[in-house]
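> would you be able to build a 3D model of this:
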Amino acid sequence: MTTPPPADEALTPPPGCPAHGLGPDGVRRLYGPEAEADPKGLYEKLRAEHGAVAPVLLHGDLPAWLVLGHRENLDVARTPSRFSRDSRRWTAFQQNQVSPDSPLMPMVAWQPLCVFADGEEHKRLRGAVTDSLELFDRRGLRRHVTRFTDQLIDNFAAAGTADLVSQFAEHLPMLVMTQLLGMPEEYGPRLVEAARDLMKGTETAIASNDFVVATMRQLVERKRAAPGSDLPSWLLQAGLTDDEVLEHLRLILVAANETTVNLIADTLRMVLTDRRFRANLSGGHMTLPDALDQVLWDSPPLSAVPGRWATGDTELAGRTIKAGDMLLLGLAAGNVDPQIRPDLTEPLYGNRSHLAFSSGPHECPGQDVGRAIAEAGIDTLLMRLPDLQLAVEEDQLRWTSAWLSRHLAELPVEFTPRRPKPKGMSAVAGVSHQDPVRPPRPEYVTAVEQVGSQPRRPWWNALTARLRRRKSPT
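Model prediction:
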């Protein structure tokens, strides 16, 4: 009879086990429980061990390079001649090392998308996307955001408590996107679930991707027969094929939802908890755009983006990159690169040189729309509930992580219970949905509306007063 190992050894998986953070030859895994428990800590371990570019293992222990340096991320993103977006170049694909049911497939398998194209083909596809996005009525976009924000708030306003992740942030972006895509609102909840599952790279990612694709295919067929004033119709009118429109809608839906959910949740968290913001709020200098800028630096909506594929043997930060190697843009790691941010406590209001939306020819084309949804939604929420405060201690907040993103699990808040708004009323008292929406304050002008505004009492006055009462001795 063999002697059992000590209890702590029995619970520790061996190095070759997928649950362990180290794979063959001691290369760190970018997936699994250890990596997901502390992704930021993992990035710093990799930086300490390897510098600006580190070898990592993806699902199935497939090798890749994670770019950790800010300058190196820009180098990769801005030089498609060296680092292509065409995933068919990946050595793992060419050697049949990626199984058809791999959770990587929805994100890296080649598709007729601008994100997988280079050169003239990229210009053609991306041009159709950017031209179509520019056709949106920005005032109409704000009306959609305001209306859905009011609806979501009305669902919990009378309770005096809410979880702003599950009851607000996880629903608002997809509800707005259903309008931009010309879809019924009831599509939203199931698409939210499928889109998030797809981004996590779980065992059900393939099935979730199939659901999204089937939904988008039906939508394209309807818009081909009966076009409207929406993104699918404009993409079809721009000359894209049905398959090209379908894939771009899938990309926009999945990427826009996950990134905007995370942006809304993390911005609300920082506004409610960060002492730097409290100090600025009490001084009256803090604006919501400032908060968004800081979040995009400290907690980018996507931690990493796959991928780029080396067009030939090359060097990056002293590393020899072979032709066909995959590289991942480490957006979160690059944003805290000590070479450009030696002091992470220094505010970065108005500084938009972060990597949150990538850079170069493949920089996110919908970043203004995503930021506009977050800004208008948070603004409306804070006006409706000006005494909003965190219902738990900050150190009780928890995140869930996957290989591409870090998601705030919940954000419990409390506030004075309020009655739902009368039906047909917008966030601005006395204005119906059929009436023109008043423009936002000058400091809130973004891609939502490029117009002036009438002054109104800043939401942060009430929030600051509430914080001061909490700090006052009893």
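
> hey, let's count contacts and neighbours off CA atoms from now on
Fine.

> what does stretch 227-238 rub up against?
Counting by C-alpha atoms under 8 Å, 6 or more residues apart in numbering, stretch 227-238 makes contact with 128-129, 132-133, 136, 179-182, 219-220, 223-224, 242, 245, 249, all of which sit outside it.

> how about 7 Å then?
128, 129, 132, 180, 181, 182, 220, 223, 245 (C-alpha atoms under 7 Å, 6 or more residues apart in numbering).

> in terms of helices and strands, where is the second one?
Using DSSP states H and E, residue 129 sits within helix 119-133.

> so what's residue 333 up against?
Counted by C-alpha under 7 Å, 6+ apart, residue 333 has contacts 43, 68, 69.

> the last one contacts residue 332, correct?
No - assessed by C-alpha atoms under 7 Å, residue 69 is found out of contact with residue 332, at 9.9 Å.

> of these two, who's got more company?
Neighbour tally, residue 69 and residue 332, criterion other C-alpha atoms under 10 Å: the higher count belongs to residue 332, 30 against 27.

> am I right that the more buried one is in a strand?
No - the assignment for residue 332 by DSSP: H, G, I helix; E, B strand; the rest coil gives helix, which leaves it out of any strand.

> three-state assignment of the residue lying closest to it once chain neighbours are set aside?
Setting aside the residues directly before and after it, residue 332 is nearest to residue 303 in space (C-alpha to C-alpha, 6 or more residues apart in numbering), at 4.7 Å. The local conformation at residue 303, judged by three-state DSSP, is coil.

> residue 193 now?
For residue 193, the secondary structure call by three-state DSSP comes out as helix.

> burial measure for it, as a count.
If we define neighbours as other C-alpha under 10 Å, then residue 193 has 13 of them.

> how far away is the closest residue to residue 205 other than its chain neighbours from residue 328?
Counting by C-alpha to C-alpha, 6+ apart, the nearest residue to residue 205 once its immediate chain neighbours are dropped is residue 198, at 4.4 Å. In this view, residue 198 and residue 328 are 18 Å apart by C-alpha to C-alpha, to the nearest Å.

> so which of these two has more stuff around it?
When neighbours are counted by other C-alpha under 10 Å, residue 198 comes out ahead of the other of residue 198 and residue 328, with 25 against 21.

> now show me the structure for the sequence below, then we'll compare the two:
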Amino acid sequence: MSTPAPDPAAVPPPGCPAHRLYGPEAEADPMGLYEKLRAEYGSVAPVLVQGDLPAWLVLGHRENLDVARSPSRFSRDPRRWRDMQEGNVPPDHPLTPMTAWQPVCHLVEGAEHERLRGAVTDSLERFDRRGIRRYVTRFANQLIDGFLQTGRADLVADFAEPLPMLVMTQLVGMPDSYGPRLVEAARDMLKGTETAVASNAYVTETLEQLVDRKRAVPGRDFTSWLLEHRTQLTDDEIVEHLRLVLIAAFETTANLIANTLRLVLTDRRFRADLSGGHMTLPDALEQVLWDEPPLTTILGRWATGDTELGGMAVKAGDMLLLGLAAGNADPDIRPDLTLPVHGNRSHLSFSSGPHECPGQDIGRAIADTGIDTLLARLPDVELAVSEAELRWKSSLMSRHLIELPVAFTPSGTSVTGSNPVPARVPAPAPVRVPGAIREAVERPVRRASWWARLFRRR
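From the prediction side, this is the model:
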């Protein structure tokens, strides 16, 4: 049983506790910090985010569902954040890019949310799942062909990261040649390098050009379906939702693939169950989604009025963080974390409620088919370092493997008959040349600043 929440009157207001969701302790062992908070406060804990701003971290599985499914009490609209209203979140604050309001489906509520999300979900549902898996198989094989002869690879940089973006560029209707360039631009952006702004501009310009092309020559792809949707989205709205889908799929699916491959390579019982048919690959993915969700927390929700949650007195304008990883480990629903949860999709990894991830089935298909292809092509793949040498990086919203070095029997046999996709390609030339891209970088930011650091890697 979890520790009962203390009486609200005995709980110090947010801002008083020393527990920060940033800094060395949080980055070194986020799950350890979550359990420390659970033991001290129960299912909802007062914490500090960057700049020592107060927030509530939702640790309980039940409480996470309550917040996610109750937009009338906990809004997704960041304009309700009291600290922002009071001027405590300046333009250069680390959270500003993630909390600056924009007319995008995940930051609006009510009729506007239904309009924008409806266009996204209706368009995603038009995909043929078998067609998606064909794309995944093709690109997975091409990536494997790129390192097959060497007998060694880094399955993060050489496989888990590029595969989702390569597939998604096809789904949005881009030519093959755009895939490797967008992979590199997305990597650059999310790592927050000194060229991240230029990479952001490259992605924006690429998507704007794509919308123009698809308006002139539509196809059977996500961009064309957004253009023709009955809600009549503006070009800006289409570009922003293309960006949202591409970047969210890139980071979360890459983490899911890397985390699953790490488990296959380090847990002999897990691998034996998988290879022996005692567990299917979809079951394995769900186990990873329980134990190591691609996002550890989601920022954020904002209380629409004074309310109570998990025994805590939440005030209007307070910010809340959905603790996906903590909720998945809630002892009230998982008293023994060592027991498998095959076939159970009640985890929080894709959130819940009206803002639940609309592309989760596509993410599962990319991970499932990609990993299956890799293990079939490299049956003797093994970790090339000890498990203790694997390194991680954590931020407010995610924890990810830096590298996953492997070794296998080299082969010169290609199954694709086409040129391999290079695992690491030079940054796209338009990012470094003057002209339209430079102008895009220099003009005032009017959109898309929030997502450049949405899953920012420190």
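
> re the thing from before, ok, now how distant is the residue nearest to residue 332 of the first structure from residue 173 of the first structure?
Distance, residue 303 of the first structure to residue 173 of the first structure, using C-alpha to C-alpha: 19 Å.

> ok, those two, which is more surrounded?
Neighbour totals were compared for residue 303 of the first structure and residue 173, and residue 173 leads with 27 against 24 (other C-alpha under 10 Å).

> ok, now which ones touch that one?
For residue 173 of the first structure, the set of contacting residues under the criterion of C-alpha under 7 Å, 6+ apart consists of 257, 260, 261, 373.

> filter the residues you listed down to the ones in helices?
Using DSSP state H, the members of the contacts of residue 173 of the first structure that fall within helices are 257, 260, 261, 373.

> quick one: map the last one onto the second structure.
Yep, that's residue 373 of the first structure we're talking about. Matched by TM-score structural alignment, residue 373 of the first structure corresponds to residue 366 in the second structure.

> which among the contacts of residue 173 of the first structure count as buried?
Buried members of the contacts of residue 173 of the first structure, counted by 16 or more other C-alpha atoms under 10 Å: 257, 260, 261, 373.

> which residues of the second structure does the helix holding residue 129 of the first structure align to?
The aligned range for helix 119-133 of the first structure is 110-124, by TM-score structural alignment.

> before we move on, what about stretch 244-264 of the first structure?
The counterpart of stretch 244-264 of the first structure in the second structure, using TM-score structural alignment, spans residues 237-257.

> next one: the matching stretch to chain centre, how far?
For stretch 237-257 of the second structure, the separation from the chain centroid amounts to 7 Å (computed by C-alpha atoms, centre = their mean, to the nearest Å).

> on that earlier part again, from the contacts of residue 333 of the first structure, which is closest to residue 86 of the first structure?
Proximity of these to residue 86 of the first structure, judged by C-alpha to C-alpha, is greatest for residue 68, which lies at 21.5 Å.

> near the closest one, how many other residues are there?
Other residues near residue 68 of the first structure come to 28 when the count uses other C-alpha under 10 Å.

> how about it, what's its match in the second structure?
In the second structure, the residue matched to residue 68 of the first structure (TM-score structural alignment) is residue 59.

> how close does that match sit to residue 326 of the second structure?
5 Å.

> residue 471 of the first structure: neighbouring residues, count only.
For residue 471 of the first structure, the tally of surrounding residues (other C-alpha under 10 Å) stands at 9.

> can you pull the contacts of it?
Residues near residue 471 of the first structure by C-alpha under 7 Å, 6+ apart: none.

> then residue 164 of the first structure?
Residue 164 of the first structure makes contacts with 410, 411, 412, as judged by C-alpha under 7 Å, 6+ apart.

> could you redo the last one with a cut-off of 10 Å?
Under the criterion of C-alpha atoms under 10 Å, 6 or more residues apart in numbering, the contact partners of residue 164 of the first structure comprise 152-153, 156, 170-171, 264-265, 268-269, 409-413.

> for the nearest residue to residue 379 of the first structure once chain neighbours are set aside, give me its contacts.
Take residue 379 of the first structure and drop its neighbours on the chain: the residue closest to it by C-alpha to C-alpha, 6+ apart is residue 288, 7.6 Å away. Applying C-alpha under 10 Å, 6+ apart, we find residue 288 of the first structure in contact with 267, 268, 271, 294, 374, 375, 376, 378, 379, 443, 444, 460.

> alignment lookup: residue 288 of the first structure to the second structure.
Taking TM-score structural alignment, residue 288 of the first structure has residue 281 as its aligned residue in the second structure.

> now residue 364 of the first structure
When the second structure is aligned by TM-score structural alignment, the residue opposite residue 364 of the first structure is residue 357.

> check residue 413 of the first structure too.
Counting by TM-score structural alignment, the partner of residue 413 of the first structure is residue 406.

> does that match touch residue 266 like I think?
No - counting by C-alpha atoms under 10 Å, residue 406 of the second structure sits too far from residue 266 to count as a contact (11.2 Å).

> can you tell me what residue 88 of the second structure aligns to in the first structure?
For residue 88 of the second structure, the equivalent position in the first structure is taken to be residue 97, counting by TM-score structural alignment.

> how about residue 211 of the second structure?
Residue correspondence, TM-score structural alignment: residue 211 of the second structure in this structure matches residue 220 in the first structure.

> for residue 170 of the second structure, same thing?
Residue 170 of the second structure maps onto residue 179 in the first structure when the alignment is built from TM-score structural alignment.

> for that match, give its distance to residue 228 of the first structure.
Between residue 179 of the first structure and residue 228 of the first structure the computed distance is 11 Å (C-alpha to C-alpha).

> for residue 208 of the first structure, same thing?
27 Å.

> kindly report the same for residue 94 of the first structure.
Using C-alpha to C-alpha, residue 94 of the first structure is found at 42 Å from residue 228 of the first structure.

> tell me which of those two has more neighbours.
Looking at residue 94 of the first structure and residue 228 with other C-alpha under 10 Å, you find the greater number of neighbours at residue 228, namely 14 against 11.

> on the three-state scheme, the more buried one is what?
coil.

> ok, residue 307 of the first structure next?
Taking three-state DSSP, the label given to residue 307 of the first structure is strand.

> mean per-residue distance, the helix or strand where residue 54 of the second structure lies versus the first structure.
Here residue 54 of the second structure, judged by DSSP H and E, is contained in strand 53-58. By mean C-alpha distance after the TM-score superposition for the first structure, the fitted strand 53-58 of the second structure averages 1.4 Å away from its aligned residues in the first structure.

> in the helix or strand just after that strand, what counts as buried?
Note on strand 53-58 of the second structure: by DSSP H and E, the next helix or strand toward the C-terminus is helix 61-68. Buried residues in helix 61-68 of the second structure, counted by 16+ other C-alpha under 10 Å: 61, 63, 64, 65, 66, 67, 68.
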